[in-house]
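> Give me coordinates for this.
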Amino acid sequence: MSKGRTALVTGGARGCGLAFARGLAEAGANVAVFDVVSPDDAFNAIEKDCGVRTAFYRYENLRLGNRVTNWARVDISSQESLEEGFTKFQMDFDNALDICVPCAGINRHLPFLEFTYKDHQDLLSINVLGLYFTAQLAAKQMISNKTTHGSIILVASMASHIAVRSQLCSAYCGTKGAVKSMCPAIAKELAEYNIRVNTISPGYVRTEMTASFPHLLEGWKSEAMNGRIADPEDIMGACVFLASDASSYMTGSDIVVDGGVTRW
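This is a model prediction of the structure:
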């Protein structure tokens, strides 16, 4: 259980991030979300359904006369935007933070020989740098508020373990490999502050991002031992477990939730 704790989820407007936010709220945590898109209606129902506090921070253009300014901008690929998001979040939640799930990520379905510097840079800025500095800012906040239940759950991928045979995603595999590799090193440094750091590596999940590859969905089913693609709720339990005291002796580890794709 995470009752009374405060969680922050990036990329929580939909997909796995939304499922993680819901799962943590069901376990009793107050939940804040950073994203650049509007939240799904399912997010708006969390506060009432679960009896917890929720907040959503996103990028908006606000026009003041002839001037356009950014309000509540939380684009994790921008250092300034991410820091501003944390400042607003800290003020709204009185510096409380116990759980952080950097989930925001993007993919590109492109052949290795056609990948451009800009394409790869886009993935790195969100999947690696954005995740890394989200975790860093979260850790600083946890240290300052002296939480005794600190848990950072980095979202990697089965693509950090294998080449995804049906996708052209060499750069994505590299970014998720970076996430899995950085986890033990960060965990080692934060152990003295009672902050645990682990990763989740989901397999094929039916989300808005994977919806871009409808021609691959049937093939993905045959790659899983149980013959189906996961829903975000299938990944949710691993996140709730890593956020809770049930995993208090786990740090620097990776949980693969992939229907057995990487095991046969």
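
> Please count neighbours and contacts with C-alpha atoms only from this point.
Noted.

> for this structure, which strand is longest?
Criterion DSSP state E: the longest strand present in the chain is strand 195-202.

> Show me how far it is from its chain's centre.
When distances are taken as CA atoms, centre = their mean, to the nearest Å, strand 195-202 is centred 10 Å away from the chain's centroid.

> And for it, what's in contact with it?
By CA atoms under 8 Å, 6 or more residues apart in numbering, the surrounding residues in contact with strand 195-202 are 139, 142, 148-160, 179-180, 183-184, 186-187, 190, 235, 238-239, 242, 248, 250-258.

> Spit out the contact partners of the residue lying closest to Arg228 once chain neighbours are set aside.
Excluding its sequence neighbours, the residue lying closest to Arg228 (CA to CA, 6 or more residues apart in numbering) is Lys221, at 4.5 Å. Counting by CA under 8 Å, 6+ apart, Lys221 touches Gly227, Arg228, Ile229.

> who wins for most neighbours among those residues?
Ile229 (21 neighbours; other CA atoms under 10 Å).

> Give me the distance between that residue and Pro102.
Taking CA to CA, to the nearest Å as the measure, Ile229 falls 23 Å from Pro102.

> element containing Asn70?
strand 67-71 (DSSP states H and E).

> counting contacts, what elements does that strand pack onto?
strand 60-64 (3 or more CA pairs under 8 Å, 6 or more residues apart in numbering; DSSP states H and E).

> So for the strand it packs on, what gets flagged as buried?
By neighbour count with 16 or more other CA atoms under 10 Å, strand 60-64 contains the buried residues Glu60.

> got it, and stretch 189-196?
In stretch 189-196, counting by 16+ other CA under 10 Å, buried: Leu190, Tyr193, Asn194, Ile195, Arg196.

> which stretch of helix or strand covers the first one?
Meaning Leu190. Assigned by DSSP H and E, Leu190 falls in helix 170-190.

> Just the strands from the stretch 51-200 of the chain, written as ranges.
54-58, 60-64, 67-71, 99-102, 150-155, 195-202 (DSSP state E, counting those that start in this stretch).

> Let's compare: structure for the following, please.
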Amino acid sequence: MKPQKTAIITGAGQGIGLAIAEKLAAQSVNLILNDLEEGLITEACKRISHIHGVSALAVSGDSSSEEVIEAMIQAGVRNFGSIDILVANSGITLFGAFLEYSRADFMEVTRVNQAGTFFLAQAAAKVMKDQPNGGALLFTSSVTAHQSHENLGAYAMSKAAIEMLAKNLVLELAPFKIRVNTIAPGATVTNRTILDPDYEKTWSEITPLGRPASVRDIANAAAFLVSDEAKHITGQTLIIDGGWSSVSPSPYA
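Just a heads-up that it's a prediction; the model follows:
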């Protein structure tokens, strides 16, 4: 029997992160799950453990903080002896027009999306480099890193940055059998976006495949990229947007 893998997933209390956690749990991967909201992540871990019979441990808090990063890494090493997969999924979106955008908002987006991804990946890679089979890092970017979207300049900039990080890390991490890839979701129906009553209708009309993504669509792609089926794929970004970035009509039109 193949040994069970262990994955750290941030932003896993709901939405895309939770869907990725459920997909990996169904493949018998043990989980360290993080979310800013303690109640959400504790409940997610209980449910996943009950349904899939894997170990799912909750580490709540800001995933970009040094203390929480260390807690996640130690939870994986102490309880399972390895960290085989890291999905750096957590991030924030702060909308705002470029000419009025505040320094405070810009720095917060940069802190969480860029610095949080960078230093969590660094901490996980320090463990993976000493493992015989290395590991897989996966970052969550956005289609806005490829096509402009009104009032998302700072967010798009932060997401483009982590795509370049994934490409750059190939040079340093490939010798340790550590792969680094990125997914770039487009419009996706989540707990947050569904609050907009026009969201699904609008994006269905302007997406070539006729609907926005589901969280399962994104999770299926993520699970492939961190799996052994993708063991010769690294430094890549996979856009998952139903074809929207090929034509890019504005949702505000």
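
> Can you give me the TM-score here?
Aligned and superposed, the two chains score 0.89 in TM-score terms (TM-score structural alignment, normalised by the length of structure 2); 244 aligned residues with a CA RMSD of 1.9 Å.

> In structure 2, what range does the strand holding Asn70 of structure 1 match?
Alignment note (TM-score structural alignment): strand 67-71 of structure 1 is unmatched in structure 2.

> So which bits of that strand are buried?
Quick answer for strand 67-71 of structure 1 (16+ other CA under 10 Å): Trp71.

> Centre of the chain to that strand, how far?
27 Å.

> for stretch 170-187 of structure 2, same thing?
On the basis of CA atoms, centre = their mean, stretch 170-187 of structure 2 sits 12 Å off its chain's mean C-alpha point.

> Stretch 57-77 of structure 2 now?
15 Å.

> if we look at that stretch, which residues are touching it?
So stretch 57-77 of structure 2 is in contact with 6-8, 10-11, 31-38, 41-42, 45, 82-83, 90, 111-112, 115-117, 119-120, 123-124, going by CA under 8 Å, 6+ apart.

> from the residues you listed, which would you call buried?
Buried members of these, scored by 16+ other CA under 10 Å, are 6-8, 10-11, 31-36, 41-42, 45, 82-83, 90, 111-112, 115-117, 119-120, 124.

> Helices - which of those land there?
Ile41, Thr42, Cys45, Gly116, Thr117, Phe119, Leu120, Ala124 (DSSP state H).

> ok, these vs Thr190 of structure 2, which is closest?
Ile41 (16.2 Å; CA to CA).

> out of everything not next to it in sequence, what's closest to Phe112 of structure 1?
Closest to Phe112 of structure 1 by CA to CA, 6+ apart is Ser170, at 6.3 Å.

> Tell me who's in contact with the one you found.
Contacts of Ser170 of structure 1 (CA under 8 Å, 6+ apart): Pro111, Phe112, Ala163.

> what kind of secondary structure is His215 of structure 1 in?
helix (DSSP: H, G, I helix; E, B strand; the rest coil).

> okay, now it: neighbour count?
For His215 of structure 1, using other CA under 10 Å, the count is 9.

> Next one: it from Gln167 of structure 1, what distance?
In terms of CA to CA, His215 of structure 1 sits 11 Å off from Gln167 of structure 1.

> now, which of the contacts of Lys221 of structure 1 sits nearest Gly51 of structure 1?
The closest of the contacts of Lys221 of structure 1, once distances to Gly51 of structure 1 are taken by CA to CA, is Ile229, at 31.0 Å.

> And Ile206 of structure 2, what's its match in structure 1?
Counting by TM-score structural alignment, Ile206 of structure 2 corresponds to Glu223 in structure 1.

> that older thread, can you redo the strands of the stretch 51-200 of structure 1 as JSON lines with distance to Glu208 of structure 1?
JSON lines is the format used below for the strands of the stretch 51-200 of structure 1 (distance: least, CA to CA, whole Å):
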{"stretch": "strand 54-58", "distance to Glu208 of structure 1": "18"}
{"stretch": "strand 60-64", "distance to Glu208 of structure 1": "21"}
{"stretch": "strand 67-71", "distance to Glu208 of structure 1": "25"}
{"stretch": "strand 99-102", "distance to Glu208 of structure 1": "17"}
{"stretch": "strand 150-155", "distance to Glu208 of structure 1": "16"}
{"stretch": "strand 195-202", "distance to Glu208 of structure 1": "15"}
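
> okay, the angle between the longest strand of structure 1 and helix 170-190?
160 degrees (axes from the mean of the first three to the mean of the last three CA atoms, to 10 degrees).

> Next, the mean deviation of strand 195-202 of structure 1 compared to structure 2.
Compared with structure 2 after fitting, strand 195-202 of structure 1 has a mean deviation of 0.5 Å; criterion: mean CA distance after the TM-score superposition for structure 1.

> which part of structure 2 lines up with that strand?
So strand 195-202 of structure 1 sits over residues 178-185 in structure 2, by TM-score structural alignment.

> Then stretch 102-117 of structure 1?
The aligned range for stretch 102-117 of structure 1 is 88-103, by TM-score structural alignment.

> can you list contacts of that stretch?
Residues contacting stretch 88-103 of structure 2 (CA under 8 Å, 6+ apart): 9-12, 17, 35, 63, 105, 109, 112-113, 117, 120-121, 137-140, 150-153, 155.

> Quick one: end-to-end length of it, please.
Rule used - CA to CA; the end-to-end distance of stretch 88-103 of structure 2 is 25 Å.

> Go ahead and flag the most central residue of structure 1.
In structure 1, the centroid-proximal residue (CA atoms, centre = their mean) is Cys103; its distance is 1.0 Å.

> and the aligned residue in structure 1 for Ser55 of structure 2, how many neighbours?
In structure 1, Ser55 of structure 2 lines up with Arg53, judged by TM-score structural alignment. Other residues near Arg53 of structure 1 number 17, with proximity taken as other CA under 10 Å.

> repeat for Ala246 of structure 1
11.

> What's it aligned with over in structure 2?
Under TM-score structural alignment, Ala246 of structure 1 pairs with Glu229 in structure 2.
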